[in-house]
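> Need a 3D model of the following:
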Amino acid sequence: MEYDVVVVGGGPAGLATAIRLKQLAAERNQEVSVCVLEKGGEVGAHILSGAVMDPRGLNELIPDWKEKGAPLDTPVTEDKFLFLSKTGARATPNWALPPNFHNVGNYIVGLGNVVKWLGEQAEAAGVEVFPGFAAAEILYTDDGKVRGVATGDMGLNKQGEPGPNYQPGMELHAKYTVFAEGSRGQLGRQLIERFKLDAGKDPQSYGIGIKELWQIDPALHKPGLVIHTAGWPLDADTYGGSFLYHYGENLVTVGMVVGLDYANPWLSPFEEFQRYKTHPEIRKYFEGAKRIGYGARAITAGGLLSLPKLAFPGGVLVGCEAGFLNASRIKGSHAAIKSGMMAAEAAFDALTAGREQDELSAYPQAFEKSWLHEELNKARNFKQWFKKGQTVAVLMTGIEQLVLRGKMPWTIHRTKPDYACLQPAAECARIDYPKPDGKLTFDRLSSVFLSSTNHDEDEPVHLTLKDPSIPVQVNLAKYGGPEARYCPAAVYEFVKDDNGNDKLQINAQNCVHCKTCDIKDPTQNIVWVAPQGGEGPVYSGM
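So this is what the prediction gives:
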């Protein structure tokens, strides 16, 4: 299938790219063929975010979004920032909060609902949207330029052979291909390596975000309330924080982000999040409440200093695929939309000039002149300060953001990738987590059930190992088997075989596509690849 532009990924960045291309074509009376491939069974199915949304990007993309019914229904009315100890909470006065923690003017949303609406706008503009198709391979011209992608075969059995429902993948050829897979995209990772897009950059840094959706007592519901916390249950040397947002009809979204540069292999982000909910200042909202949703997703949090080169022959990276999220604001959707718009404008100009499969240098040039670059530049040191401890981080963030307004004369660099930060298990204190009570705290399997995750059990395992011996001989022996703890979906288990020897069991059907294993595995032995299109979680209203 031939297109002018193929977009891989139907999230905010990918859909913004497609919509902007069609807008430009309509404005200039030109024809541009655009398709969007989305691996989820429907647009929005794999979208997971907090989320407090800054409407700035959407204002530029679709200025009349309110009239068109965009689901941004709960404006932020109140900000709270709490520093938690095990039993206490200390609130920061609003006047002392840096600008990055002010959210009035933003909206609390279910980002999946926003993305579903964006998909409708794209289709109305003439974009061909193909949900349920996972891009599995990058196609290149003879001289090494990207010329499109191929979708994965469907209906393969566990041995990788065609089964009774086999359907071969299809090739989609494009003059330009936009990669918008989200954080730690399978194809984006390959492109960064092939074209050395991260040369001279700080190592990328990630976090895992774990989230639950609850229906709470209307008497406790405060629409528009945004609560962010730092401190307990994480120790002072572990980057992370938590959030609690009130929106919609008695809905509360609660979650935690843990930086994947943590050192102690006994730490479990999932269990830390469950502990967080037991804090007196947090659990009070959940008396008599009902948990109705669960999910987890990695976020790309390295910021401006870790942004790879954005363009290469025949394609570009946009959104969280590249890492445009502003970790200091805990926001990325506005940045994803803006990056997609800039990529679309560069691609459209190239197409109308008769160029194809060259390097869209106009895209990174536009970024460097944009408000998005200015915003990320102000926050460039945020994550790095947290590697120096919470006290230093809080002090320096206040100085940089509140006093200097982001115009600091210094830059702090990172040198170590997240996977290299784990220390040997024997050198770290074990962490004993309490058993879940099934009312406020839960286990992984009951949580995965709420994500509506589904995979065909008779298909190739999509969590691949470069060397099957490493999980036991290295990860278990040296690091205590951290994959059993960093995975939020009970995918990885160390069990005994018939001879009483340890082995790694991979329960791939539980995978919620968070990509944490691909990022945090200390030996970089686990490689996440896309399963059959349409599989994975189905996040409803998340």
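> going forward, measure contacts between C-alpha atoms and count neighbours the same way
Fine.
> Burial check on the closest residue to residue 144 other than its chain neighbours, number of neighbours?
Nearest residue to residue 144, sequence neighbours excluded (CA to CA, 6 or more residues apart in numbering): residue 313, at 8.0 Å. Neighbourhood size, residue 313 [other CA atoms under 10 Å]: 20.
> State the distance from residue 313 to residue 357.
Here residue 313 is placed at a distance of 6 Å from residue 357 (CA to CA, to the nearest Å).
> and if you look at residue 142?
12 Å.
> Tell me which of the two has more neighbours.
residue 357 (22 against 8).
> Which residue comes closest to the more buried one once chain neighbours are left out?
residue 314 (3.6 Å).
> quick one: the one you found and residue 428, what's the gap?
47 Å.
> higher neighbour count, those two?
Neighbour count, other CA under 10 Å: between residue 314 and residue 428, residue 314 has more, with 24 against 15.
> Second input sequence below; structure requested for side-by-side comparison:
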Amino acid sequence: MSERESMEFDVLVVGAGPSGLAAAIRLKQVSPDLSVCVVEKGSEVGAHILSGAVIEPRALDELLPGWRDAPPALATPAGDDSFMFLTETRAFKLPTPPQMHNHGNYVVSLGNVCRWLGEQAEALGVEIYPGFAASETIIEDGRVRGVVAGVMGIEKNGEPGPNFQPGMELRATYTLFGEGCRGSLTKRLEAEFNLRDGVQPQTYALGIKELWEIPAAAHTPGKVWHSVGWPLKSDTYGGAWLYMFGENLVSIGFVVGLDYPNTFLSPFDEFQRFKTHPEVRKMLEGGKRVAYGARALNEGGLQSIPKLVFPGGALIGDTAGFLNVPKIKGTHTAMKTGMLAAEAAAAALAQGEAAPAVLDGYPAALRDSWVWSELQAVRNIRPGFAKWGLYGGMLNAAAETYLFRGKAPWTMGHHTDYGATKPADQCAPISYPKPDGKLTFDRLSSVFLSNTNHEEDQPAHLKLRDPALWKPENWDRYRSPESRYCPAGVYEAVGVEEGEPRLVINAQNCVHCKTCDIKDPRQNIDWCTPEGGGGPNYIGGM
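A predicted model of the protein is given here:
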């Protein structure tokens, strides 16, 4: 294998999401002479960024106080909030929980926000390399020294092909990992440095989103609408959103907690069914679907945040799990954690050769910040739904919010999502209606709208750790749940009618949501980074 070239930086940031770009900007604000590099696996900054999204501008105001003078494209001030409880045919308006009040917030394309942040970072001298997937962490003498990125041209057999590129070693004094939910390098770091010892399991949700264009007469810029209830049963956590922004654009999405028990449940099909509700249908009437995507979300909150620092690096943003679930927002907390890590790194580097290996200043500053107090106040709300279902969870949320005001003298725990799945013989099969191609759609036509593409002649980035487990576990016991929870049609159980079921993995369809890595009953599926630039390309209002 060819010898790799290397580049040296003061700080390397893995991931050009909100946390990574905020970290890079803050580093150059605090210490303009530092060399800072950001690597991003998407084909461009924002290509892999999917969100609802309503953002709270608190961290943005701290980072770039004058941002409103030249805001990102498609930033619309949030208007009135609606919080609805749905039955199959009716919608009841509920009091909006205080965490979901959006006065002063903005409905945005988060992809465009990240593109805009990338421009601010480059203007300060940050080097950004999109299409440059970090596939390996460099660890020497027990310390992270950087990453290997940009490896390309390895063929399916694992051998270098005619267009092979060995990638580069990007080395740095400190490396900040902002990979987003269930980062592939972060998984390995957690194991290498025991970062999850003593913390609660992370719990996740799958968010599926469509972007629609609707007639101008039906469009209310800034409209923020959320719902709970139908079509999910009370033992399954989830809900939906609909936001109106830009020029006649509607972001509509559906979230399902991945601790759902019924192996036959399909989050994608639940989303399609949700759109047929009379209240939802009328808001989309006359419109056209223009984009589609999906991603997993960290929902464990404060008690599931791992140890954040290790020799030579730190975890920031959603890769560590700073989403505020009751708010349905994590951009502001992700950005603030990136800023705090950047300040700690800059302070450490100022010490020269005496710079400490571990950035202890970062977790200390985090505990003194508004991020910590914000997550501390809502830590018991999500686990309440897991323990008591929808109705008990709503009562618990009300008690936590209005009675205890986030100061209950206990902290509730989480269970693993994969461990909550029941075997097929304990679950009722679910019959979903066929898509009509106008309001509801199938998986493959949806993946087409995500602009997903992977170089086909490369090793599959989705692997079974033990292929022999699939038949006795996934098929015999659970009836192939991966064929239903995947929102992109990656997994297919074939040969069923012939009595010889086997699994086919269509890795080229993958939209990088990473649900399979989370929900597989035996944790037998490993999602790793494909070649740089592969995967979805979310454009426009995504």
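> mind checking how far the residue nearest to residue 144 of the first structure is from residue 140 of the first structure?
10 Å.
> Common neighbours of those two, please.
Common neighbours of residue 313 of the first structure and residue 140 (criterion: CA atoms under 8 Å, 6 or more residues apart in numbering): residue 146.
> Map the residue nearest to residue 144 of the first structure onto the second structure.
Mapped onto the second structure by TM-score structural alignment, residue 313 of the first structure lines up with residue 311.
> Likewise for residue 67 of the first structure?
Using TM-score structural alignment, residue 67 of the first structure pairs with residue 69 in the second structure.
> Just confirm residue 373 of the second structure is within a helix.
Yes: assessed by DSSP: H, G, I helix; E, B strand; the rest coil, residue 373 of the second structure belongs to a helix.
> What is the burial count for the residue lying closest to it once chain neighbours are set aside?
Leaving aside its chain neighbours, residue 373 of the second structure sits nearest to residue 367 (7.7 Å; criterion: CA to CA, 6+ apart). Neighbours of residue 367 of the second structure under the rule other CA under 10 Å: 12.
> Over to the one 3 residues further on?
As a burial measure, the neighbour count of residue 370 of the second structure was computed by other CA under 10 Å and equals 13.
> Helices of the stretch 401-542 of the first structure, start to end?
Under the criterion DSSP state H, counting those that start in this stretch, the stretch 401-542 of the first structure contains helices at 444-450, 470, 477-479, 483-486, 516-520.
> How about the stretch 201-350 of the second structure?
267-274, 278-284, 331-349.
> so who does the residue nearest to residue 476 of the first structure when sequence neighbours are not counted touch?
Excluding the flanking residues, the one nearest residue 476 of the first structure by CA to CA, 6+ apart is residue 482, at 7.4 Å. Going by CA under 8 Å, 6+ apart, residue 482 of the first structure touches 265-266, 475-476, 521.
> For residue 471 of the first structure, see how far away residue 482 of the first structure is.
9 Å.
> residues near the residue nearest to residue 433 of the second structure when sequence neighbours are not counted, how many?
Among residues not flanking residue 433 of the second structure along the chain, residue 273 sits closest, at 7.6 Å (CA to CA, 6+ apart). Residues lying near residue 273 of the second structure (other CA under 10 Å) number 20.
> Map residue 273 of the second structure across to the first structure for me.
Residue 273 of the second structure maps onto residue 275 in the first structure, by TM-score structural alignment.
> any common contacting residues for residue 313 and residue 357 of the first structure?
Counting by CA under 8 Å, 6+ apart, the residues touching both residue 313 of the first structure and residue 357 are 145-146.
> Would you mind measuring from residue 339 of the second structure to residue 36 of the second structure?
Using CA to CA, one obtains 14 Å as the distance from residue 339 of the second structure to residue 36 of the second structure.
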